[in-house]
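Peer 1: just coords:
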């Protein structure tokens, strides 16, 4: 099958492409074609504009692109950049799908559990609609709404509300490791906020499952079925590295350093992947301790 991937050099995309490339023809939309060839390989076709590809020849689109959420402080300019990078590209893709006479049969588009906004410790799944109206919610709500515009009798749309993706090759875990290795890691604020995570292998497995199970469509929480509190996450991470975790980062300090963006760390969600489990997907790493054991085997 012919597959177009946006965000192909990101954490998920760069890990996904090697699994798909053995059986499918992959095209990556990118702002830096050389980066694609260096990071992934010259066997991948890289394009810089959607106009370079015929949507009538595509079978699947996997839309993972977007300005990083946590790299910079959220001033108004950065918020607009985050929004534009998701909304504008997704709208362009939807427009091309709806114009095609023979459109792709599958459109898998990213979102995040930030859709739910800050929540308490009670479990929530894809049916939950009492969302907290803050930046992460409005960002994801419009992003999803745009993507669902591609849904038709010819094209199914799958939305992935992704949690914290754990990988030894980048992302949140690798940013945490230096502090924990030097015994400077610990819980954030009171540590009671829930962290909904997913092992990179399950993230890839879930996407591949959605590709293969052609009857599936709609919203899917891309999180492991056993979220943990921030306190438990910290304890298990420190234990996997054989380090203490007695330091605690006060909420006021985070807010002072990060501004509004600190809310992503201070508050959480207890998210359950009800829809993908009901569809038959079985997680390889449902428990955080086993996920850390696998990911950190070279660090302990």
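Peer 2: Perfect, thanks for sending it. Since the structure is predicted, the reported quantities are computational estimates derived from the model, not experimental observations.
Peer 1: going by C-alpha atoms from here, please, whenever you check contacts or count neighbours.
Peer 2: Noted.
Peer 1: what kind of secondary structure is residue 69 in?
Peer 2: coil (DSSP: H, G, I helix; E, B strand; the rest coil).
Peer 1: residues touching residue 246, list them.
Peer 2: 185-187 (CA atoms under 8 Å, 6 or more residues apart in numbering).
Peer 1: change it to 10 Å
Peer 2: 183-187, 234-235, 238 (CA atoms under 10 Å, 6 or more residues apart in numbering).
Peer 1: ok, residue 256 next?
Peer 2: Per CA under 10 Å, 6+ apart, neighbours of residue 256: residue 262.
Peer 1: how close does it get to residue 249?
Peer 2: 12 Å (CA to CA, to the nearest Å).
Peer 1: what is the neighbour count of residue 98?
Peer 2: Neighbourhood size, residue 98 [other CA atoms under 10 Å]: 18.
Peer 1: measure the closest residue to it other than its chain neighbours to residue 249 for me?
Peer 2: In space, and not counting its chain neighbours, residue 98 is closest to residue 150: 6.4 Å by CA to CA, 6 or more residues apart in numbering. Per CA to CA, residue 150 is found 43 Å from residue 249.
Peer 1: with neighbour numbers in mind, choose between those two.
Peer 2: Counted by other CA under 10 Å, residue 150 and residue 249 do not tie: residue 150 has more neighbours, with 24 against 16.
Peer 1: next, the contact list for residue 46, please.
Peer 2: 4-5, 8, 26-37, 52.
Peer 1: put this beside the first:
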């Protein structure tokens, strides 16, 4: 399908780059809303915005086929009070702003996808959490998700279909979790983290883009959609898969006490590694979406087959 215009708010990051590359040959125009200017690249151009105030960038939303909001401070940091405020504000404020702007437009985007997080569900080792029966968790990360989603659904956009995409951990070639895990494997440190029983709701980066295209084509889908592979992988199994695919026979484990020290040293939180995220993409599967890489081993082999 050929699209006229796709807008990626906060599109200069990892997933924005993935999406822009995917749609480059399918759209007349791709517009990135970014805090920093960048030169145009063929049909991809950048407009500067601050994510807080209205401006000339608003005109870019008129007539767009799809708006994807990717804004949000990286959660890979210590949860100090300052960082907590920035994490929440960097998500809630741009989302509310986009909603107000869309409401004013004569020709607003047909579809608005807000990239949210699958971490909203509780720590789950007993069964998968889907959009209907999944249970919401508790703690700071879940508070962030709740405020983020509320700011999205509270906006009044009667002419724009809205999808909240609860996204799993993206696995890809660059600037994602995968290269970091691969580096651990390379140095013989690619064993399980903690007890290794925690599930990882993962998704191949290519399927983030494919899902957004699927949502454009299936106009009956709106509301909350889980974006994760149908088969979550336990931490110990994912690390074993990466070791085997890379050809590394050993991988030293990181028990929780050591992990806590390491995460403190690098300025991050153990929750990001130890929480069990077992998420099922029920609505996508029910709608007929097909995952080419349903198993983690398939995705890992595909990523490693490409030049890192």
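Peer 2: Arrived safely. Being a predicted model, the structure only gives us computed values, none of them experimental.
Peer 1: drop the TM-score for these two in here.
Peer 2: Superposed pair, TM-score by TM-score structural alignment, normalised by the length of structure 1: 0.92. Supporting alignment: 295 aligned residues with a CA RMSD of 2.0 Å.
Peer 1: in terms of helices and strands, where is the residue nearest to residue 98 of structure 1?
Peer 2: Using DSSP states H and E, residue 150 of structure 1 sits in no helix or strand.
Peer 1: which residues of the stretch 51-200 of structure 2 fall in strands?
Peer 2: 66-69, 111-117, 161-167, 169-171, 199-200 (DSSP state E, counting those that start in this stretch).
Peer 1: what range does the shortest one cover in structure 1?
Peer 2: Looking back up the chat, that one is strand 199-200 of structure 2. Taking TM-score structural alignment as the measure, structure 1 aligns residues 194-195 with strand 199-200 of structure 2.
Peer 1: and if you look at the first one?
Peer 2: Residues 60-63 of structure 1 are matched to strand 66-69 of structure 2 when aligned by TM-score structural alignment.
Peer 1: same check on the fourth one?
Peer 2: The aligned range for strand 169-171 of structure 2 in structure 1 is 164-166, by TM-score structural alignment.
Peer 1: ok, and what's touching the matching stretch?
Peer 2: 11-12, 112-113, 171-174, 195-203, 222-224, 288, 291-292, 295.
Peer 1: hmm, try it at 7 Å
Peer 2: Applying CA atoms under 7 Å, 6 or more residues apart in numbering, the contact partners of stretch 164-166 of structure 1 are 171-173, 196-200.
Peer 1: among those residues, which ones are buried?
Peer 2: Buried subset of the contacts of stretch 164-166 of structure 1 (neighbour count, 16 or more other CA atoms under 10 Å): 173, 196-200.
Peer 1: so who does residue 109 of structure 1 touch?
Peer 2: Contacts of residue 109 of structure 1 by CA under 7 Å, 6+ apart are 62-64, 147, 158-160.
Peer 1: can you tell me the closest non-neighbouring residue to it?
Peer 2: residue 63 (4.6 Å).
Peer 1: what's the burial count for that neighbour?
Peer 2: Neighbours around residue 63 of structure 1, by other CA under 10 Å: 25.
Peer 1: so which residues of structure 1 form helices?
Peer 2: 11-21, 33-39, 76-99, 135-148, 171-181, 200-212, 230-240, 251-258, 263-266, 274-278, 288-295 (DSSP state H).
Peer 1: minimum distance to residue 121 of structure 1: which of those helices has it?
Peer 2: Evaluated with CA to CA, those place helix 230-240 nearest to residue 121 of structure 1, the distance being 11.3 Å.
Peer 1: equivalent range in structure 2 for the closest one?
Peer 2: So helix 230-240 of structure 1 sits over residues 235-245 in structure 2, by TM-score structural alignment.
Peer 1: gap between the matching stretch and the chain center?
Peer 2: 22 Å (CA atoms, centre = their mean, to the nearest Å).
Peer 1: do the same with stretch 153-165 of structure 2
Peer 2: 18 Å.
Peer 1: next, the contact list for the residue in structure 2 that residue 272 of structure 1 lines up against, please.
Peer 2: Alignment note (TM-score structural alignment): residue 272 of structure 1 maps to residue 280 of structure 2. By CA under 7 Å, 6+ apart, residue 280 of structure 2 lies in contact with 128-130, 226, 228, 230.
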